[in-house]
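>>> Requesting a structural model of the entry that follows:
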Amino acid sequence: MAAHNEKGKLAEEQVKNWLIGKGYEFKVSNYRHGYAEIDLIFEYKGILVFVEVKFRSGTGFGYAEEFVDYTKRKLLIKAADHYIHEIDWHKDIRFDIVGVYQDKNGNINFKHFEDAFY
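This is a model prediction of the structure:
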């Protein structure tokens, strides 16, 4: 596995643990449908939450949340729709983005954008 893929998987695991610590109930990781993959799926206060995780070792090329473009959002919505029907979900949903930033000292920080798009 390429180094950037390994960092991405580690970032997803860190976000998963971080959100569980905030009271989110973990459901699924790396849910795939067609060409789309949803990094993490949680339930939080009766809402099904689809989370896209973006890792950045700096902001020189932009912020993590800026890398979820129209095409990516469309794919995520399509996969989420499939998951919703698969589990017969009839309550609210939302799409979050969590940016994972590593500073020069190796410290990890999270930036959580709730209800980032629809």
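>>> switch to C-alpha atoms for all contacts and neighbour counts from now on
OK.
>>> Assign a three-state SS to the residue lying farthest from the centre of the chain, would you?
If you look at how far each residue of the chain sits from its centre, by Cα atoms, centre = their mean, the farthest one is Asn105, at 24.3 Å. State at Asn105, reduced to three classes by DSSP: H, G, I helix; E, B strand; the rest coil: coil.
>>> this one as well, want them side by side:
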Amino acid sequence: MTDNIILGQKGETLAQQHLEAQGLTIRSKNWRTGRAEVDIIAQDGNTIVFVEVKTRSSDRFGPPEFFITPQQQRMLAGAASVYCEKIEHPGEIRFDVISIILRDDGKTKLEYLKDAFWPGL
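From the prediction side, this is the model:
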């Protein structure tokens, strides 16, 4: 595996642990539909939460969450629609971002951004 894939997997594991510590239930990881993939789908009460995890080794080029493009937001929204239809979820949804920096010196910075974006707005 490439270093980027390993870094991403470590980030997703930390993100999952963080969400569970916040009381969310993990429903799915790396859920795919078509070309879209949702890193983590969780449940927070009656709300289905679609979580994008961005992991970098530094913030030299900006915080990891800055690299979520409008196109990626639209793809996540489409995937969320398919997922909610599949499980017949009539309730609320939310798009969160977990931004992680895993430095070479072992230091980790994790930021949890609830309601980080709403695609199309």
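>>> which residue ranges form the strands in the second structure?
Secondary structure of the second structure (DSSP state E): strands located at 25-33, 36-44, 47-56, 93-102, 108-113.
>>> I'd like those written out as TSV, with mean neighbour count and distance to Ala77 of the second structure added.
Output for the strands of the second structure, formatted as TSV (neighbours: other Cα atoms under 10 Å; distance: least, Cα to Cα, whole Å):
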stretch	mean neighbour count	distance to Ala77 of the second structure
strand 25-33	15	11
strand 36-44	20	9
strand 47-56	23	9
strand 93-102	22	9
strand 108-113	14	17
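>>> between those strands, which gets nearest to Leu76 of the second structure?
Ranking the strands of the second structure by proximity to Leu76 of the second structure (Cα to Cα) places strand 36-44 first, at 6.6 Å.
>>> contacting residues around the residue nearest in space to the middle of the first structure?
Central residue of the first structure (Cα atoms, centre = their mean): Glu52, 2.1 Å from the mean position. Under the criterion of Cα atoms under 8 Å, 6 or more residues apart in numbering, the contact list for Glu52 of the first structure reads 38-40, 95-98.
>>> what does Asp115 of the first structure give?
For Asp115 of the first structure, the contacting residues are 94-96, by Cα under 8 Å, 6+ apart.
>>> quick one: which of those is nearest Tyr63 of the first structure?
For Tyr63 of the first structure, the nearest member of the contacts of Asp115 of the first structure is Asp96. The distance, counting by Cα to Cα, is 14.8 Å.
>>> Please look at that closest one and Phe117 and confirm they touch.
Yes: the pair Asp96 of the first structure and Phe117 qualifies as a contact (Cα atoms under 8 Å) at a distance of 7.5 Å.
>>> What lines up with Gly58 of the first structure in the second structure?
Aligned counterpart of Gly58 of the first structure in the second structure: Ser58 (TM-score structural alignment).
>>> Done for today, thanks.
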